[in-house]
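A.B. asks: The following block contains a protein sequence and its predicted model.
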Amino acid sequence: MIKIFGHYFHKRSALQVAVEAAAVMVAAFFAVWLQASLRKPVSILDASLTGALVAANFVMVNATLGLYENARSFSLGVMRIRAGVAWVASGAITLGLLVLMPKVIDKSIWLVFAVLMAAKALVILQRELSVSMLPASVTRTRVLIYGAGLRAQAAAESLLQSDPRVDVVGFYVSPNETQIDMPSQRLYRHPRKLSDIVVEQEVDEIIVALTERRGGSMPMRDLLDCKLDGVRVMDVATHFEQKVGQIRLDTMSAGYLIFGDGFEQGMVRTLVKRLVDLMGSLVLLALAAPVMLLTAILIKLDSRGPILYSQERVGQGGRLFHVVKFRSMRTDAEKDGVPRWATAGDSRVTRVGRVIRKCRVDELPQLFSVLKGDMSLVGPRPERQFFVEQLTQQIPFYAVRHSIKPGVTGWAQVRYQYGSTLEDTTQKLQYDLYYVKNHSLFLDLVVLFETIGVVLTGKGAQ
């Protein structure tokens, strides 16, 4: 994993983005110079700028459609369909860019466009071949988990879900472990040395996932020898943060939050985030105005009641504020006065409500809360005080999410579906803690791009 502006990316994904962007940029540069030799000369700066814009739009479309994700979020067939959609969508954007640059492209626009589309097709083909033709020793990572209890089981499950190119070779049982939760055929035990197993199984990475860490539970010298031999060694809490984008409650302590890096709330960061929120919400409101007007009309025609509804939520520092959304439920949704979470197939949702919730259009009026300063474009989802009081008592560190402004969208929203149970809320909190710890302008941009993908695919909606 590599860390870019506080956010972790898999090295394969970062390398893939860099290689594809460079390939498309070189192709664009070549295409512009080719047409220049036929029509009129262009400067190196203009050709380079054209290449950068075309490469950027190609990478952003791919990222929006989830083509750089390592997780098993969709099958190989779906990935191929999305790659085709990305090729068409980036092609349409590229054509628009070329039309807007007459001084650079002149009259040879279709020559440049054809070269670029061919280059993008070759990049997509290369991506397909690299997955199916490269040897496993190059594309796969072999992981040994030190521990055989519940934490080891959770680490193994998360590995297989977050990265399909990982092989868990087995589990090394600590001398102090009393509860073994993994199958015996995958266990390694003392007196076999950890370093011998690493060499025998060609291990690339060791994850220390012990439930109990009493004295003598870890062979520190063996672990150090493995690390000095080039094997990555990491704690299970760090594993979940880097590989899954979560701060797991069952693998961390208050010390991990206090003494670790992150949780920076400096004045410069706060000012930059506020400026981005102001500019972003104004632009989004202008672009979304026709959609919001149509939504208002449809809600009025579909069911009786107000177009908007206002609800009190808990914001930064526990301060209460009112959030406004398009009404997606019947007016008698909580006629008994008892707050309830929305659930899958909720009968209280109207016909129009099902559509606008799936497309996240019901969230658009929250942009006015961003302008006002109660919310940010990106942050933890604001919750009702009734639930906050309960969840603060039931879930450790729940109040940490209130150290920053709530958001219209967030890391938890693009990584996890709507939650209607305590377990769902705990899962989402672990993503929220990651965001609070590592939030930056770069991570905000990542979340915004992934939100576009969520809206386009309807992933996680209900």
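C.D. replies: Structure's in. What do you need?

A.B. asks: For the rest of this, base every contact and every neighbour count on C-alpha atoms.
C.D. replies: OK.

A.B. asks: Residue 433: what's its closest spatial neighbour, skipping adjacent residues?
C.D. replies: Among residues not flanking residue 433 along the chain, residue 247 sits closest, at 5.8 Å (CA to CA, 6 or more residues apart in numbering).

A.B. asks: part of a helix, is residue 233?
C.D. replies: No. Checked against DSSP: H, G, I helix; E, B strand; the rest coil, residue 233 lies outside a helix; its state is strand.

A.B. asks: Which residues are in contact with it?
C.D. replies: Residues near residue 233 by CA atoms under 8 Å, 6 or more residues apart in numbering: 205-208, 223, 226-227.

A.B. asks: Looking at the residues you listed, which one is closest to residue 180?
C.D. replies: residue 208 (15.0 Å; CA to CA).

A.B. asks: count of residues packed around the closest one?
C.D. replies: Applying other CA atoms under 10 Å, we find 24 residues neighbouring residue 208.

A.B. asks: so it sits right up against residue 146, yeah?
C.D. replies: Yes. Residue 208 lies in contact with residue 146 (CA atoms under 8 Å); the separation is 4.7 Å.

A.B. asks: in this structure, which spans are strands?
C.D. replies: Applying DSSP state E to the chain gives strands spanning 2-4, 7-9, 141-146, 166-172, 187-188, 205-208, 232-235, 308-314, 320-326, 376-378, 407-409.

A.B. asks: Use this one as the comparison:
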Amino acid sequence: MIRLFKHYVPYAVLILGAIDFALLLLAAEAGWLIRLWQVGVDGGATAERLPNMLAFAGAVQAAMVAVGVYGVEALHSVRFATARLVAAMALGIIGLSLLFFIFPPVAFWRSSLLYATWIALVAMVAVRGLLRDVLSGERFRRRLLVLGAGPRAARIEALTHKPGASVAVVGFVAMNDGPAAVTGSVNRVDIASLPDHLLALRATEVVLALEERRNALPLNDLLRIKTTGVEVHDFSSFLESETGRVDLDSLNPSWLIFSDGFSAGRRLSSWGKRLFDVMASLAGLVLFAPLILIAGIAVKLESKGPVFYRQRRVGLYGETFDVIKLRSMRTDAEVGGKAVWAQKDDPRVTRVGRFIRQTRIDELPQVWSVLKGEMSFVGPRPERPQFVADLEERLPYYGERHVVKPGITGWAQINYPYGASIADAREKLEFDLYYAKNYTPFLDLLILLQTARVVIWPEGAR
């Protein structure tokens, strides 16, 4: 993993992304040269076409991120990657068309764009066929030595067996902090020199996974390991980097207080975020107005009742506000106004409601809340006060998700299917805490792009 703007990115993804960007630049240039050769015109210097090439590469690669080309399944299956690449090229061309309209100097001839698209698609599929085993193999996995052999160590072992894992455990060292839960661990007393043991295993990182730190923290060992240049991680930080979530089971207040995150340096980013929200919401209200109108008519024709509905939600620092959505349920969905969790295949949802939920069209009126400053485009989903009161009692640190503005889309929404239970709320909270702790404009951009994947391939919408 490499930490890029406070967000963890696997080495394999970063390398493949760099290769793709280079291929897209070359494909754009090749598309121009082929067309120029056909019409018998001198191509001139490549530098003159660099803005066009960058526009093509940037738009297509943004679309690739959006549709999940760099996801785990796409890295392991050439067939899956090809399908996503085709979708990305189509989405990228749509984005380019808009870009050409706004900024004509970067436009392509249609024939040049066609050639560049096909060359890029074939080249990127070929690269994935050639590098599939390399990218998913041991070469790009960090070698991990785990200090501990209990249930925490077992969790790390299970994590490394999941598809797309970026680490491989080369050994466990039992630190006499409890019963062993993994096989093949070596007791610390049987290791003469831990640094020599590290070198023998060619470990590049160490994770401290003790069950009980009192009277068991191996300070001398950790000092020697650190001074040899090997990275040392505590259990919570390791899980955060590998899973993109804050693990509630191992979380304690001191880790939140002293770990890197929730920095005051985000204030400048917050101003930029607000500026983006205002500009994008103004554009969104104009752009989405026809779609909201059509969906509203469909809602009205199918069932009696208002087109929109207002619902009280909890926002920044626990302040409440009214969220506006297109109505997707029957008007008698909540008898007596009592809050009820949504269910899978919820019978209260109308046919039109099911469609606008799956496509997230019902969320579009919330752009008005973004413009008013009550919400942002990206942030944790705002919950109802009744649910928040209950969840704050049941889930530790639930209130910390309110240190950032709620959003229309968020880190939990693109990483976890729609959930409507205490267990689901706990899972989503771990993603929300990760976002609140590591917020940067880069993470916001990544979430906005990948929201397209959730819309195109709806999963778990209720």
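C.D. replies: That came through fine. Here the structure is a predicted model, which is why all the values come from computation and not from measurement.

A.B. asks: Any idea which of the strands of the first structure gets closest to residue 135 of the first structure?
C.D. replies: Where those are weighed against each other on CA to CA, the nearest is strand 141-146, at 11.8 Å.

A.B. asks: Not counting the closest one itself, show me its contacts.
C.D. replies: By CA under 8 Å, 6+ apart, strand 141-146 of the first structure touches 152, 155-156, 165-174, 198, 202-210.

A.B. asks: The same query, at a cut-off of 6 Å, please.
C.D. replies: 166-172, 203-209 (CA atoms under 6 Å, 6 or more residues apart in numbering).

A.B. asks: Tally up the residues packed near the nearest residue to residue 10 of the first structure once chain neighbours are set aside, please.
C.D. replies: Nearest non-adjacent residue to residue 10 of the first structure, counting by CA to CA, 6+ apart: residue 1, 4.5 Å away. Residue 1 of the first structure: 14 surrounding residues under other CA under 10 Å.

A.B. asks: for residue 1 of the first structure, what are its contacts?
C.D. replies: 9-11.

A.B. asks: Out of those, who's the most crowded?
C.D. replies: residue 9 (20 neighbours).

A.B. asks: That one and residue 16 touch, don't they?
C.D. replies: No. Contact criterion CA atoms under 6 Å: residue 9 of the first structure and residue 16 do not qualify, at 11.2 Å.

A.B. asks: hmm, back to that, the residue nearest to residue 433 of the first structure touches residue 241, doesn't it?
C.D. replies: Yes. At 5.4 Å, residue 247 of the first structure counts as touching residue 241 under the criterion of CA under 6 Å.

A.B. asks: Those two: which is more packed in?
C.D. replies: residue 247 (26 against 20).

A.B. asks: how near is the counterpart of the more buried one in the second structure to residue 133 of the second structure?
C.D. replies: Using TM-score structural alignment as the criterion, residue 247 of the first structure maps onto residue 246 of the second structure. Counting by CA to CA, to the nearest Å, the gap from residue 246 of the second structure to residue 133 of the second structure is 30 Å.

A.B. asks: Just give the number of residues close to residue 308 of the second structure.
C.D. replies: When neighbours are counted by other CA under 10 Å, residue 308 of the second structure comes out with 15.

A.B. asks: The first structure: which residue goes with that one?
C.D. replies: Aligned partner of residue 308 of the second structure by TM-score structural alignment: residue 308.

A.B. asks: who are the neighbours in contact with its match?
C.D. replies: Counted by CA under 6 Å, 6+ apart, residue 308 of the first structure has contacts 325-327.

A.B. asks: residue ranges of the helices in the stretch 351-462 of the first structure, please?
C.D. replies: Using DSSP state H, counting those that start in this stretch, the helices of the stretch 351-462 of the first structure run over 351-358, 367-372, 385-394, 411-415, 422-438, 441-457.

A.B. asks: between these, which gets nearest to residue 274 of the first structure?
C.D. replies: helix 367-372 (9.0 Å).

A.B. asks: now the closest one, how far from the centre of its chain.
C.D. replies: 24 Å (CA atoms, centre = their mean, to the nearest Å).

A.B. asks: List the buried residues of that helix.
C.D. replies: 367-371 (16 or more other CA atoms under 10 Å).

A.B. asks: What are the contacting residues of stretch 365-382 of the first structure?
C.D. replies: Contact with stretch 365-382 of the first structure is made by 277-278, 281, 313-314, 324-325, 405-410, 432, as judged by CA under 6 Å, 6+ apart.

A.B. asks: coming back round to it: for the strands of the first structure, give me CSV that also has distance to residue 452 of the first structure.
C.D. replies: Output for the strands of the first structure, formatted as CSV (distance: least, CA to CA, whole Å):
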stretch, distance to residue 452 of the first structure
strand 2-4, 21
strand 7-9, 19
strand 141-146, 31
strand 166-172, 28
strand 187-188, 43
strand 205-208, 34
strand 232-235, 33
strand 308-314, 23
strand 320-326, 19
strand 376-378, 13
strand 407-409, 10
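
A.B. asks: Would you mind finding the most buried of those?
C.D. replies: Most buried of the strands of the first structure, by mean neighbour count (mean count of other CA atoms under 10 Å): strand 376-378, with a mean of 26.

A.B. asks: average distance between that strand and the second structure?
C.D. replies: When the second structure is overlaid, strand 376-378 of the first structure sits 0.7 Å from its aligned residues on average, using mean CA distance after the TM-score superposition for the first structure.

A.B. asks: Among the contacts of stretch 365-382 of the first structure, which one lies nearest to residue 236 of the first structure?
C.D. replies: Of the contacts of stretch 365-382 of the first structure, the one sitting nearest to residue 236 of the first structure (CA to CA) turns out to be residue 432, at 18.4 Å.

A.B. asks: In contact with that closest one: list those residues for me.
C.D. replies: Residue 432 of the first structure neighbours (CA under 6 Å, 6+ apart): 380, 412.
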